[in-house]
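[1] Mind looking at a prediction? Sequence and model below.
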Amino acid sequence: MNFTWILLVVIAAIAVTGLANRRNLQAPLVLVAVGSVASFIPGMPRPELDPHVILGVVLPPLLYSAALKFSVATFKRNLAAILRLGVAMVLVTAFVVAFFAEWMVPEFTIGAALVLGAVIAPTDAVSAVAVGQKLGLPKRVIAILTGEGLVNDATALTLFTVAVAAVTGTRIATDSPLLFFAYEVVGGVVIGLVLAFIVKFVRARMYDSPLETGLGLVLPFAAYLAAEELHASGVLAVVVAGLVIGHYSTDASIMTRLQERSVWSSLDTLLEMFVFAYMGLQLSFVIDDVVNDGLPVVNVILYGLAVLAVVIVIRPLWLFLSYSRVRFGMTLLRGQREKQLTWKQNVVVSWAGMRGVVTLAAAGGIPFALSSGEPFPGRGVIQAIAFIVAVGTLLLQGSTLPFLIRRLDVADPYEQLRTQEQMELARTISRQAGEKALADVVASPPPGVDVAELQAIVERVRRSMQARLQVQETDENNDRDTAMWNAGALFDKFRHQSLRTQRMALIAARDDGDLDDEVLRTVLESLDLEEAAAEERVRRRRARAAAGGDDAV
């Protein structure tokens, strides 16, 4: 599959995703479906990327971007729940699937079956979190699902690396798989920490937003490649580096933060679309591989459905065993019971087991041959089963998760109150810090500045600061009152309309030759910031309305 075909796949995926979003459909499922149909077009070339390209180019930026957005403090608060799902759940799923598949599929060795288990063990939290945020899922549930998505990717792909090395006969650092697994984990964490703090140190002395953003783009690839070169976990190195850089992102300049937010959002979307389309395009060729191996296609489909059933059942069983253990006092940690999710929230989490990008990318990253040159045992069957599990979970769980959230009504009634209290605390801290800064200026005025002029300037700054804080408080109060909410929505609409009209008038003046293009670009930069702020207010208002239900509109 050459570079031209890759670009065509990306362009087609963008178009399909746009149509799916407009019709409120799940874009990943639509992409896989369209790609699957397209794979049967006569003359369609086989999408064969080198496994190292998929695992070393596609996955690092996806994992790094997710880690950037996740709070380290939130990760610590929910560490126990995240580790139960992201580590223990992955290992349990991988080994149960491995033993089941090795018993069921004659072509599998236990090593190849473990590769399959590692491929389909990690869940993809992206779609579940997106749905949950729209429907008002409690923030703690969202945090646990997001943290699980980061940790389980690292756990599964580390296990995947160990299993693949065992099957292919690749030389590893130690003869003990357990010691090698431990080395991969520790090594990945250390390398991620070291590189992240180096990048943080360098970026703090750059004062150049494009260069800082560029360095941030290079970091996930550098972390992955450095760790893999030392036979450590590249995935863990990427996740740790992302968590560290994300934690200290508040130290970066405003332009750097805005640039990185846009860059990573676009890159995420492109890579996720490509992976789903790429996997769909493999369907007819995976079937051909199964046929060429002399296996009945119907049997392989039945294998996939059986593994899908096992995967769906394991997650709720594990979660409710954990819930029961704490519910009935079988825990060594006092006070842990109060920190557990309710049974309704556990039902939602147990059903949020959709497989996605990592499963599809890992399936595509299975080597074609062993170190001896022989074909990888059961590679086509593994890919076919992974395809069935990914599509099956998206279809069964992804499509019914919104109904389940609404039906169980798992929203936390006290969460909005806590959020309001936190926002009020943030405004108080901000107001006090601003007043202190102004008082310091008055106490130690700059040399050569008239006292009366200084007092006037300080008063202007104070009024501007108070107006900004008052607007924030008014917005939140308005959102709790239907009439005021509608008035606020109209204000945002008219302001946005006014800014767009100004933009069009300026562009028309440039096109008529009355306004220099250079002047236009300078003025538009200021309008862009105002329009972005207006659009962000509209987006947040819509998100709060969606989370609060119809009462807000």
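    That came in fine, so what should we check first? Residues are numbered from 1 along each chain as shown.
[2] going forward, measure contacts and count neighbours with C-alpha atoms only.
    Fine.
[3] what about the spatially most central residue of the chain, distance to Asp124?
    Centroid-nearest residue in the chain, with Cα atoms, centre = their mean: Ala66, separated by 3.8 Å. Taking Cα to Cα, to the nearest Å as the measure, Ala66 falls 11 Å from Asp124.
[4] Could you pull up the contacting residues of Val129?
    If you count contacts by Cα atoms under 8 Å, 6 or more residues apart in numbering, Val129 has them with Ile142, Leu145, Thr146.
[5] Val523 versus that one, what's the distance?
    38 Å.
[6] Same question for Val310.
    60 Å.
[7] Likewise for Ala546?
    As judged by Cα to Cα, Ala546 and Val523 stand 35 Å apart.
[8] who wins for most neighbours among the contacts of Val129?
    For the contacts of Val129, the largest number of neighbours (other Cα atoms under 10 Å) sits with Leu145, at 25 neighbours.
[9] Helices along the stretch 401-550 of the chain, start to end?
    415-443, 451-479, 482-511, 517-548 (DSSP state H, counting those that start in this stretch).
[10] Of all those helices, which one is nearest Gly353?
    Distance to Gly353, taken as Cα to Cα, is lowest for helix 517-548 among those, at 22.1 Å.
[11] buried residues in that closest one?
    524, 527, 531, 534-535, 537-538, 541-548 (16 or more other Cα atoms under 10 Å).
[12] so what secondary structure elements neighbour that helix?
    helix 125-134, helix 482-511 (3 or more Cα pairs under 8 Å, 6 or more residues apart in numbering; DSSP states H and E).
[13] Now with 10 Å, please.
    Here helix 517-548 touches helix 125-134, helix 451-479, helix 482-511, going by 3 or more Cα pairs under 10 Å, 6 or more residues apart in numbering; DSSP states H and E.
[14] Report the inter-axis angle for that helix versus helix 482-511.
    Orientation note: helix 517-548 sits at an angle of 160 degrees relative to helix 482-511 (axes from the mean of the first three to the mean of the last three Cα atoms, to 10 degrees).
[15] now the angle from helix 517-548 to helix 415-443?
    Angle between the axes of helix 517-548 and helix 415-443 is 140 degrees (criterion: the same axes, to 10 degrees).
[16] Now for Leu85: which residues touch it?
    Counting by Cα atoms under 10 Å, 6 or more residues apart in numbering, Leu85 touches 79, 91-92, 122-123, 144-145, 147-149, 151-152, 315, 318-319, 349-350.
[17] Put this next to the first one:
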Amino acid sequence: MDASIFFVIVGAVAVAAIARWRGWPAPLLVTVVALAAAFLPFVPNPSIDGHVLLNLVLPPLLYSAALDVSFISFARAMPQIRRLGIGLVVVTTVVVGLVAWWLLPELGLFGALLLGAIVAPPDAVSAAAIGRKLGLPRRVMTVLSGESLINDATSLTLYRVFAAAVVAGPAAFNFWSTIWQFLLAVIVGVLIGLVFGLFMHQLRMRSDDAVINGTVGLLAPFGAYAIAEQLGGSGVIAVVAMGLYVGFNAPRTSYTTRQQEAPLWLSADFLLESFVFAYIGLQLPRVVADLNDGEVWPVIGLSVVVLLVVLVVRPLFVYPASAWGQWWTRMRLRKWERMKNGGSGVPVTVERRGRRALTEEQLRQRLTETKLSWRDNAVISWAGMRGVVTLATALAAADIAQMDAQAAHAIVVVAFVVTVGTLLLQGLTLPWLIRVLRVVDDREEQEDARQMAAVRERSREAGKAYLRDMRREWGQKHGEDQLAVFDAFAKRLIRVESDAETSQIDLRPRPTQEQFMAMAKGWLAVRRRLLLDERDAGNLSEEVMHELITAMDAEELALDTRAATRPQSRA
């Protein structure tokens, strides 16, 4: 690796660490510092091929984001996510492209549309971090996170189409071919992603080695991305599909894998994002300097106009799209009401192979699109900060050999201004907007508390049933007179009595450490299995389930730590 790249990484991480410590927006501070440092003669200015940078950065960032998304919430919000992740990206691409072509004809129509595809996708990482900190409702967080996973695939597909048109000329562009290419990208991407996801899940189920699982997990996104792209699919869709599959099934794997992968991906995201923003900041002065004297101000003017366009297009799309979604929901419900059960009034259910039947209320929920208030839509409209994907694709476009050098430089400058401008204008004011509009949902917290209390009660009952079965086995093996031994350890397990009280009981034969560990592990396994069943049945939100499973993971870690240190303490 070039030594200059190493120094850039170290400097970017140091600045980002200071930003996190002070509570400042790290991407913005890293970019500003890098931009200022670019004018210092002793600061290195490395050069990386844009396509290499794109292939290096996108897979891990997308996979990490997909792991954290609730698949159930994602599927439920799919209509909204689809409209923003596909429809809004296409609209933004066309509007920005036409405006850019009008203001700077030197770009050419397809060069301008290429620019539109580059600046179209927002990056919800910053918005999601702000939303979590300020307690945004889950319905809003799901839409923002889901949009950021889908819109990258749309924008990169459009990028690929318009880049090919720039290389081969306008005659190579075909509308229907573009539609087919997009569909093929989605289908191939999903298939490849599911294959990799199934492989990762099977590995994690069969291996308790967190180091191996983590290492393979770091490599798998690159493999899924590369193979999907090679087969004409969307590497982004492949990585997202794999991440959603692995994340949904993560509670079935060992707790050590879950505990290790969370900080691993947080560190990877932090490192990659810091480097990309620093690298772009270092490159911008050189790109501006390469513009012809007569092109500097037109490009700066174009950058400001494009920034305004992306700020305005988003709310103009979000509100009508949300209203259309609610209208469509009403139409679907009316049709369902007319069709259900021939009007007999008998409760409707749908049998599913190997799974519990869906009740009428669950069917209604599946047909109903989550309603977003005007306040929710205001936050979504203003959460359009651009990020790593916009910067990386701009650099990749600059490396297209057939593109005019001045046009390529203009695209990089516009992408930089749009990214920094949205981070500055939207990123710094979004917390204020959330507070002013009071976009919170007390009912969501109350529902979470209700679900948690109910599932804890069912979990205790399932645990007691498990202990009753174990008690019968213990009595058959050691005799009825030794049931007091089992009862003492069962009480210790469920913390009904203190260790001091249970230690006064004469335990003969004294259970071994292995027997107690097996009992405790079985107790946790039963409770985890119940949480998964409740989630699959629709009685427990995935977010609440993850919170409870994280607490159980801590219990199991304490058990293993105690077992590992006990021999040393006796010695």
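    Everything's here; your move. Treat the numbers as computed from the prediction; the structure is a model and nothing was measured.
[18] Next, the TM-score between them, please.
    TM-score for the superposed chains, counting by TM-score structural alignment, normalised by the length of the first structure: 0.79, backed by 469 aligned residues with a Cα RMSD of 2.8 Å.
[19] Rebuild the helices of the stretch 401-550 of the first structure as JSON lines, extending it with distance to Leu116 of the first structure.
    JSON lines is the format used below for the helices of the stretch 401-550 of the first structure (distance: least, Cα to Cα, whole Å):
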{"stretch": "helix 415-443", "distance to Leu116 of the first structure": "40"}
{"stretch": "helix 451-479", "distance to Leu116 of the first structure": "49"}
{"stretch": "helix 482-511", "distance to Leu116 of the first structure": "51"}
{"stretch": "helix 517-548", "distance to Leu116 of the first structure": "38"}
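[20] For the buried residues of helix 517-548 of the first structure, work out which two are farthest apart.
    Farthest apart among these by Cα to Cα are Leu524 and Gly548. That separation is 35.4 Å.
[21] Now Arg471 of the second structure: closest residue in space that isn't a chain neighbour?
    Phe486 (6.6 Å; Cα to Cα, 6 or more residues apart in numbering).
[22] That neighbour maps to what in the first structure?
    Under the alignment (TM-score structural alignment), Phe486 of the second structure pairs with Ile457 of the first structure.
[23] Kindly report the same for Val417 of the second structure.
    Alignment note: Val417 of the second structure maps to Ile388 in the first structure; criterion TM-score structural alignment.
[24] Pull the contacting residues for that match.
    Residues near Ile388 of the first structure by Cα under 10 Å, 6+ apart: Val300, Ile301, Leu302, Tyr303, Gly304, Leu305, Ala306, Val307, Leu308, Ile382, Leu394.
[25] tell me, how many neighbours does the fourth one end up with?
    When neighbours are counted by other Cα under 10 Å, Tyr303 of the first structure registers 19.
[26] Isn't it up against Val97?
    No. Using Cα atoms under 10 Å, Tyr303 of the first structure is not in contact with Val97, being 11.3 Å away.
[27] Which one, of the helices of the stretch 401-550 of the first structure, ends up nearest to Gly18 of the first structure?
    helix 517-548 (18.5 Å).
[28] For that closest one, what is the distance to the chain centroid?
    Put simply, helix 517-548 of the first structure sits 24 Å off its chain's centre (Cα atoms, centre = their mean, to the nearest Å).
[29] how much does it deviate in direction from helix 451-479?
    Direction vectors for helix 517-548 of the first structure and helix 451-479, defined by the same axes, to 10 degrees, enclose an angle of 40 degrees.
[30] Between helix 125-134 and helix 517-548 of the first structure, find me the angle.
    Helix 517-548 of the first structure runs at 70 degrees relative to helix 125-134, counting by the same axes, to 10 degrees.
[31] which residues of the stretch 301-450 of the second structure fall in strands?
    All strands of the stretch 301-450 of the second structure, identified by DSSP state E, counting those that start in this stretch, fall at 350-352, 355-358.
[32] Between those strands, which one is closest to Met519 of the second structure.
    Closest to Met519 of the second structure of the strands of the stretch 301-450 of the second structure is strand 355-358 (Cα to Cα; 28.9 Å).
[33] could you give me the residues in the first structure that that closest one aligns onto?
    Going by TM-score structural alignment, strand 355-358 of the second structure sits over no part of the first structure.
[34] Just to check, Ala112 of the first structure is in contact with Ala94?
    No. The pair Ala112 of the first structure / Ala94 is not scored as a contact, 11.6 Å apart, by Cα under 10 Å.
[35] which residues do these two both contact?
    Residues touching both Ala112 of the first structure and Ala94 (Cα under 10 Å, 6+ apart) are Ala118.
[36] Quick check: the gap between Val96 of the first structure and Gly86 of the first structure.
    16 Å.
[37] Repeat that for Asn299 of the first structure.
    Counting by Cα to Cα, the gap from Asn299 of the first structure to Gly86 of the first structure is 32 Å.
[38] How about Asp208 of the first structure?
    Computed as Cα to Cα, the Asp208 of the first structure to Gly86 of the first structure distance reads 37 Å.
[39] Check Asp288 of the first structure too.
    Relative to Gly86 of the first structure, Asp288 of the first structure is positioned 35 Å away (Cα to Cα).
[40] Those two: who's more crowded?
    More crowded of Asp288 of the first structure and Gly86, by other Cα under 10 Å: Gly86, with 28 against 15.
[41] average offset between the helix or strand where Lys76 of the first structure lies and the second structure?
    Lys76 of the first structure is located in helix 72-77, with elements delineated by DSSP states H and E. Averaged over the aligned pairs, helix 72-77 of the first structure sits 0.8 Å from the second structure after superposition, using mean Cα distance after the TM-score superposition for the first structure.
[42] From the rest of the structure, what touches that helix?
    For helix 72-77 of the first structure, contacts defined as Cα under 10 Å, 6+ apart pick out 71, 79, 81-83, 139-140, 143-144, 146-148, 243-244, 246-248, 339.
[43] If we use 8 Å, what do you get?
    Helix 72-77 of the first structure is contacted by residues Ile82, Ala143, Gly147, Leu243, Val244, His247 when judged by Cα under 8 Å, 6+ apart.
[44] Give me the nearest residue to the third one, chain neighbours excluded.
    Taking Cα to Cα, 6+ apart as the measure, Gly147 of the first structure lies nearest to Ile82, with 5.8 Å between them; neighbours along the chain are not counted.
[45] how many other residues sit next to the equivalent of that neighbour over in the second structure?
    Using TM-score structural alignment, the equivalent of Ile82 of the first structure in the second structure is Ile81. By other Cα under 10 Å, the residues close to Ile81 of the second structure number 24.
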